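Novice: okay, here's the prediction I keep looking at, along with the sequence it came from:
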Amino acid sequence: MRKKQRTLLERIWQEVECPYLSDLRLHWYLGERIAQVVRQIPAGDFSADEWREAFCYLTGEQTDCRESQALRRKLLERMQEKILT
């Protein structure tokens, strides 16, 4: 039986090393660590749907963007804004 692949959110959560998935969006100070992890993940490793889900969950915003690379870039921009505020 094949092992289930982690979702993008699960990968970010595990690599950020916080206790709960919900901590990723509840604690502003994790923005820098999330950005570091996302920079290490090639856009093509996950579908645009996975990137959109991660973007919406982590930012609380909706997006109609449909390209993995653009969604990854938008997520990094939002994490940078989170760090600066």
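Specialist: Alright, I've got the coordinates.
Novice: every contact and neighbour count from this point should use C-alpha atoms.
Specialist: Will do.
Novice: hang on, residue 65 packs against residue 73?
Specialist: No - proximity of residue 65 to residue 73 does not meet the contact threshold set by Cα atoms under 8 Å, at 10.9 Å.
Novice: below is an additional structure, to be compared with the one above:
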Amino acid sequence: MPKPSLLELLANQCECPYLSDLHTQPYHYPLRNVVLQLAADNYSDQEWRDSFAYILGRKPRAQAAEEIKQELIQTIGEKK
């Protein structure tokens, strides 16, 4: 069985009925909790960049997976 993409994993772990639900505020708290538990090196820098851009609609400032992960955690934690 192939490894799911980062976005697929996040949507599944957050119990999103649709991938696009990751954009919405109600899923930010569970999304933050899932991302906190993930090892950044399980996915490539590019996959983290693409996922960040998909979820937040902008490119991350960071370039490396761990830094992008931390930026995502911080950013979705601020959106209330």
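Specialist: Great, that's in hand. On a predicted model such as this, the values are computed, not experimentally measured, just so you know.
Novice: neighbours around residue 12 of the first structure, how many?
Specialist: 22 (other Cα atoms under 10 Å).
Novice: ditto for residue 79 of the first structure
Specialist: 24.
Novice: translate it into the numbering of the second structure.
Specialist: Using TM-score structural alignment, the equivalent of residue 79 of the first structure in the second structure is residue 76.
Novice: how much space between that match and residue 62 of the second structure?
Specialist: Residue 76 of the second structure is 15 Å from residue 62 of the second structure, where distance means Cα to Cα, to the nearest Å.
Novice: list the buried residues of the helix ranked longest in the second structure.
Specialist: As assigned by DSSP state H, the longest helix anywhere in the second structure is helix 65-78. Using 16 or more other Cα atoms under 10 Å as the test for burial, helix 65-78 of the second structure gives 65, 66, 67, 68, 69, 71, 72, 73, 76.
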